[in-house]
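Visitor: next come a sequence and a model predicted from it.
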Amino acid sequence: MAAEASASAAVEAPKTVVLKSSDGEEFEVESVVAIQSEMIKNMIEDGCAESSVPLPNVVGSVLAKVVEYWNRHGSRKADGAAEGEAKELTEWEKEFVKVEKEELFELINAANFLSTKPLLDLCCQAVADTIKDMAVEDVRDYFGIESDFTPEEEAKIRHDISWAFE
């Protein structure tokens, strides 16, 4: 009987997990909240989260935003929107992603690294909403992309497929 108790204790997930950002900040997060990250969930299930979990790709300020998102959404699952279907953002979500472009891109990278799909979808939706009505040149500026075409080549393309630029 004692062996069964110790075996179940070894499998039991910790109540909290400590996440350590790349710049050394530590965040103690309830396991039930942190498992919104597939990566953290797998680490907990594999017994790899008993001490702190190093996150070398996430700085403290961004990890704080990720934890804020997790805490807001608790252990809830996605709202049921079909895969690929756009959903209306809540006021909280709109405010959450009202950050500088660089921070939004860092959030996207963190959500991807941590395998937190709802957060990744939210941040990507914010980028899509930002660029959807931009001209091609503005989208290039937004992403820091230089045109591969000479002005003459671009003029010819714009002439040949003018419908795409309406």
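Guide: Right, received. Where do you want to start? Residues are numbered from 1 along each chain as shown.

Visitor: please make it C-alpha for all contacts and neighbour counts, starting now.
Guide: Will do.

Visitor: isn't P56 up against S21?
Guide: Yes: contact criterion CA atoms under 8 Å: P56 and S21 qualify, at 6.3 Å.

Visitor: counting neighbours, go ahead and name the busier of those two.
Guide: Ranked by neighbour count (other CA atoms under 10 Å), P56 and S21 place S21 first, with 22 against 12.

Visitor: check which helix or strand the residue most central in space within the chain maps to.
Guide: Among the residues of the chain, the one closest to the centroid is A111, at 2.3 Å (CA atoms, centre = their mean). According to DSSP states H and E, A111 maps onto helix 101-113.

Visitor: please enumerate the strands of the chain.
Guide: 16-21, 26-30, 53-55 (DSSP state E).

Visitor: export those as JSON lines, with columns for distance to I44.
Guide: Putting the strands of the chain into JSON lines (distance: least, CA to CA, whole Å) gives the following:
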{"stretch": "strand 16-21", "distance to I44": "8"}
{"stretch": "strand 26-30", "distance to I44": "12"}
{"stretch": "strand 53-55", "distance to I44": "10"}
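
Visitor: most tightly packed of those strands?
Guide: strand 16-21 (a mean of 21; mean count of other CA atoms under 10 Å).

Visitor: quick one: distance of that strand to the chain centre.
Guide: Here strand 16-21 shows a centroid-to-chain-centroid distance of 17 Å under the convention CA atoms, centre = their mean, to the nearest Å.

Visitor: got another one to weigh against that:
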Amino acid sequence: MESQTIRHMIEDDCANKGIPIPNINSKALSKVIEYCNKHVMAKTVDVSSGSTGVAASDTMAPAALAGDLKIWDAEFINVDPDTHFDLIKIIASL
């Protein structure tokens, strides 16, 4: 649901038989899903209280969580050039 294109396909009930994403390999698509999942979890943080419903992060301030996410993002993108290219293709298609 992080991709507006896919979100609209799901909301318009066009995804019953799958969502075609041509010429995308599973390794790159797995990375995109991993990225979206991580960022969705980060969005669940209530900025005013720092609460996520996830026990481990209940003790962390929102600024610390944002800092951790930046570090995670920097490590996440540390991939080989072929994977970078595949990730760009996915982003462009979504």
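Guide: Received it, and whenever you're ready, just let me know what you need. Since the model is a prediction, treat every value here as computed from it, not as a measurement.

Visitor: can you tell me what part of structure 2 the helix holding A111 of structure 1 aligns to?
Guide: On structure 2, the counterpart of helix 101-113 of structure 1 by TM-score structural alignment is residues 81-93.

Visitor: what's the matching stretch in contact with?
Guide: Stretch 81-93 of structure 2 is contacted by residues I21, I24, N25, K27, A28, L29, K31, V32, I77 when judged by CA atoms under 8 Å, 6 or more residues apart in numbering.

Visitor: show me which positions of that stretch end up buried.
Guide: Within stretch 81-93 of structure 2, the residues scored as buried using 16 or more other CA atoms under 10 Å are T83, D86, L87, I90.

Visitor: quick one: the helices in structure 2?
Guide: For structure 2, the helices defined by DSSP state H occupy 4-11, 26-43, 62-76, 81-93.

Visitor: mind listing what's buried along the longest one?
Guide: For helix 26-43 of structure 2, the buried set under the neighbour-count rule, 16+ other CA under 10 Å, comprises A28, L29, K31, Y35, A42.

Visitor: aligned partner of the first one in structure 1?
Guide: Looking back up the chat, that one is A28 of structure 2. Alignment note (TM-score structural alignment): A28 of structure 2 maps to V62 of structure 1.

Visitor: who's in contact with its match?
Guide: Neighbouring residues of V62 of structure 1 by CA under 8 Å, 6+ apart: E103, E106, L107, A110.

Visitor: tabulate those residues (CSV), appending distance to I40 of structure 1.
Guide: Shown next, in CSV, are the contacts of V62 of structure 1 (distance: CA to CA, whole Å):
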residue, distance to I40 of structure 1
E103, 22
E106, 18
L107, 16
A110, 12
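
Visitor: identify the farthest-apart pair in the residues you listed.
Guide: Distance extremes for the contacts of V62 of structure 1: the farthest pair is E103 and A110 at 10.3 Å, using CA to CA.

Visitor: one step back: quick one: the helix holding A111 of structure 1 to structure 2 mean distance?
Guide: Mean deviation of helix 101-113 of structure 1 relative to structure 2 after superposition (mean CA distance after the TM-score superposition for structure 1): 1.1 Å.

Visitor: and the gap between the equivalent of S51 of structure 1 over in structure 2 and N23 of structure 2?
Guide: Counting by TM-score structural alignment, S51 of structure 1 lines up with K17 in structure 2. Computed with CA to CA, to the nearest Å, the distance linking K17 of structure 2 and N23 of structure 2 is 18 Å.

Visitor: between the two, who's got more neighbours?
Guide: Legend: neighbour count by other CA under 10 Å for K17 of structure 2 and N23, higher for N23 (10 against 7).
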